[in-house]
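[1] below: sequence and its predicted model.
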Amino acid sequence: MVILNVKNLSIEEISKVNRVVVDEISFSLKKSEVLGIVGESGSGKTVTAMSLLNLLSDDLKISKGSIYFLNKNLCNVSEKELEEIRGNSFSIVFQNPISSLNPLMKVGKQISEVIKKHQNLDKNQRLNRTFEVLSDVGFKDNFMEIYHKYPHELSGGQGQRIGIAMAIANNPKIIIADEPTTALDKNTQEQILKLLKDIQKKYQTSIILISHDLDIIKNFTDNALIMYFGQIVESGSTHDIFLNPHHHYTKGLLDSLPENFRKGEPIKVMKGGIPNINDNIEGCFFSPRCPEVTENCKKNRIDYILDEKNNKGIRCINPIKEKEL
């Protein structure tokens, strides 16, 4: 069952110079699916995710396309309707959740307020639900202690768990996890990812995971979108993408993984970097960095071809051929 369907979504920057920062992207999300969005900094990952609930900064706007959530186009609903959806059917775990908390309010009270906004529960019921979600995120033996802490008293891992608790408080259908492990050490990262997986199974929640860490995408997601300079350049099942990348950018990312070179070999690094707004690239945005670039690539924009039946998408006229297994 598809619960989110994004079609030809474009986002423009309007403050200084009109430019497209997300360029006609299309993707869908099924119930209980974990979808990864990966790419270098500046590829449009977070902007795409924030646009889904119109949480864009003032200098950005959706200029084209549709975002259907359970058959309702979120581009056409009122702010009041969006407020009902945010934190209820659709929630977000931020990269640094502590910074998004009220520093003057105990964290348990803040979770309770999220519940109060969207559920018709009395005080005791809200308290019980708060303790339940605190238990779900790993505070089963000390939820009362955590309930009475202020944000500044939390460690990074505890703060991320509180962020997840707030996200699941109203049993949402979709959770956006925006780089949820970036500021954490390796052990805590693994704990948080396992926690998200456990939460996803218990609540049958769909997750959109934004990350630049390919290992996390590989081990945590069902399907993936590879983004480059505001465009989706490849999409499909995570297993297929890692086994048989078809876009040269995807292969460049995968080649840089430590597991893909032997000890003593130099690290494989793609030449160049993400374009900037002053670069005048007529054709494919990746053409200045592509090892298989042609004159056609340099001169013509490349369409994104989506094969929904086979769950594959590619933006390339000279893709890498399928490996023979």
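    Here it is on my side, so go on. None of these values were measured; they are calculated from a predicted model. Numbers count the residues shown, from 1 in each chain.

[2] contacts and neighbour counts: CA atoms only from here.
    Noted.

[3] count of neighbours near residue 85?
    By other CA atoms under 10 Å, 17 other residues sit near residue 85.

[4] how close does it get to residue 79?
    Taking CA to CA, to the nearest Å as the measure, residue 85 falls 10 Å from residue 79.

[5] give me every residue that touches residue 312.
    234, 235, 236, 237, 306 (CA atoms under 8 Å, 6 or more residues apart in numbering).

[6] looks like the first one contacts residue 313 (just checking).
    When you say that, I think you mean residue 234. Yes. Residue 234 lies in contact with residue 313 (CA atoms under 8 Å); the separation is 5.2 Å.

[7] the helices in the protein, which residues?
    When assigned using DSSP state H, the helices of the chain occupy the ranges 45-51, 79-85, 107-118, 123-136, 143-147, 156-168, 186-203, 214-220, 238-243, 248-255, 295-299.

[8] most packed of these?
    Relative to the other members of the helices of the chain, helix 156-168 carries the highest mean neighbour count by mean count of other CA atoms under 10 Å, namely a mean of 24.

[9] which strands or helices does it pack on?
    With contacts defined as 3 or more CA pairs under 8 Å, 6 or more residues apart in numbering; DSSP states H and E, the packing partners of helix 156-168 are strand 90-93, helix 107-118, helix 123-136, helix 186-203.

[10] ok, and here's another one to check against it:
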Amino acid sequence: MPKTIALYLAAIVLGSSLVWWVANGRDDGQMATEEVRFALRQSADIGFSALRPLTRQDGLDTAQVALGRQLFSDTRLSKDGSIACVSCHRFEQGGADGLPRSFGVGGAEGVINTPSVFNSDLNFVQFWDGRAGSLEEQVAGPLHNPLEMASSWAEVLPRLQADAALRDAFASVYPAGITAETVAHAVASFERSLRTPGAPFDRYLAGDASALSPLAQEGYEKFRDFGCISCHQGVLLGGNMFQKFGVMGDYFASRKLQPADLGRYNVTGREEDKHVFKVPSLRNVALTAPYFHDGSAAVLTEAIGVMGRFQLGRELASEDVGAIAAFLESLTGRLPESVEAP
């Protein structure tokens, strides 16, 4: 092993050990002050598990965002003009819709729980099974899905191009006018604006020890100590990796399997990808019940218990569940400015 790499690894081990020792042990016979322990926890969080405050997306073209916002509520994207993107991604419900599965054109029921559109630009892939690599690619999914908008670009584009005001608005922003690519780009630009910073946990990570209640701080420590943070990590506390649902137990053993339960297997066809899903972000999770790809957990405390059982291999005590729920509630941020603006 090269000397520089060995020294780097040694520094990480020593640094993490020092953080634990000072934060939990004694220094010259005195317990480290709460301020020191807090500062060291912050250092450990940012340095090792890459947790950091969520920030707004800068540098977006405001005209493109405005067009995307208009299209996000435009029912002409659906076959019969009955639904829009916002029908299943409601801003007041954390960017989801509060249903186990959404309903599309003609009352068709979807096959999987609708994920939140908030902060989705930070997901490493889109959809539960990761089949879209970008927000632009994701836009075409619901539009063509027969259980959602049940439409196609061949149907949608002439409708939009017949709108003179919309046509002029697009021409002023996109030289190509209204095309599949420019519509997808505009919608994706709006979605990139849908970040929700300012949660109590963001303020805590920024150094405000009082931003979390004592119960939420206890829940945060349990969240780390139990191992939840091994998958729910990064700025989104999720959204940056795949994981099997049922690491420590067979979640699907007592049910009839549905195609959506196969997860990433539906994309890759690989046996090892059965029941593998993108780890969802926990941002605004208190607003987005029901939970999991199947919408089977009606409330947050139920979801925490299920995760403990099947992902951690432990039955969580009710007081532990309550503390973790308090922490997760601290992940609720502010509505994006692009939603609040007239």
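    Ah, there it is. It should be emphasised that the depicted structure is a prediction, and the values quoted were computed from it without experimental measurement.

[11] TM between them?
    TM-score of the superposed chains, computed with TM-score structural alignment, normalised by the length of structure 1, equals 0.24; 132 aligned residues with a CA RMSD of 6.5 Å.

[12] most neighbours among the contacts of residue 312 of structure 1, please name it.
    Most neighbours among the contacts of residue 312 of structure 1, by other CA under 10 Å: residue 235, with 29 neighbours.

[13] any chance of a markdown table for the helices and strands packed on helix 156-168 of structure 1, columns distance to residue 254 of structure 1?
    Below are those laid out as a markdown table (distance: least, CA to CA, whole Å):
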| stretch | distance to residue 254 of structure 1 |
| --- | --- |
| strand 90-93 | 26 |
| helix 107-118 | 39 |
| helix 123-136 | 34 |
| helix 186-203 | 20 |
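
[14] coming back round to it: figure out which of the helices of structure 1 is closest to residue 23 of structure 1.
    For the helices of structure 1, distance to residue 23 of structure 1 was read as CA to CA. The smallest value, 10.0 Å, belongs to helix 45-51.

[15] list the helices and strands the closest one packs on?
    Here helix 45-51 of structure 1 is seen to pack against no other helix or strand when contacts are counted using 3+ CA pairs under 8 Å, 6+ apart.

[16] out of the helices of structure 1, which comes closest to residue 7 of structure 1?
    Closest to residue 7 of structure 1 of the helices of structure 1 is helix 45-51 (CA to CA; 12.1 Å).

[17] quick check, residue 278 of structure 2 in contact with residue 242.
    Yes. Under the criterion of CA under 8 Å, residue 278 of structure 2 lies in contact with residue 242, with a separation of 4.3 Å.

[18] these two: which is more packed in?
    Neighbour tally, residue 278 of structure 2 and residue 242, criterion other CA under 10 Å: the higher count belongs to residue 278, 25 against 21.

[19] state the distance from that one to residue 265 of structure 2.
    With CA to CA as the criterion, residue 278 of structure 2 and residue 265 of structure 2 are 12 Å apart.

[20] start to end distance for stretch 177-192 of structure 1?
    Its first and final residues considered, stretch 177-192 of structure 1 spans 11 Å by CA to CA.

[21] longest helix of structure 2?
    helix 3-24.

[22] show me what it is packed up against.
    Judged by 3+ CA pairs under 8 Å, 6+ apart, the packing partners of helix 3-24 of structure 2 are helix 34-48.

[23] the helix it packs on: which residues count as buried?
    For helix 34-48 of structure 2, burial by neighbour count (16 or more other CA atoms under 10 Å) applies to 37, 38, 39, 40, 41, 42, 43, 44, 45, 46.

[24] let me have the residues you listed in JSON lines, extended by distance to residue 139 of structure 2.
    Rendered in JSON lines, the data for the buried residues of helix 34-48 of structure 2 read as follows (distance: CA to CA, whole Å):
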{"residue": "37", "distance to residue 139 of structure 2": "45"}
{"residue": "38", "distance to residue 139 of structure 2": "42"}
{"residue": "39", "distance to residue 139 of structure 2": "42"}
{"residue": "40", "distance to residue 139 of structure 2": "42"}
{"residue": "41", "distance to residue 139 of structure 2": "40"}
{"residue": "42", "distance to residue 139 of structure 2": "37"}
{"residue": "43", "distance to residue 139 of structure 2": "38"}
{"residue": "44", "distance to residue 139 of structure 2": "38"}
{"residue": "45", "distance to residue 139 of structure 2": "34"}
{"residue": "46", "distance to residue 139 of structure 2": "33"}
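
[25] now, which of these sits nearest residue 205 of structure 2?
    residue 42 (6.4 Å).

[26] that closest one reaches residue 201, doesn't it?
    No. Assessed by CA under 8 Å, residue 42 of structure 2 is found out of contact with residue 201, at 11.6 Å.

[27] residue 11 of structure 1: how many residues sit nearby?
    Using other CA under 10 Å, residue 11 of structure 1 has 24 neighbouring residues.
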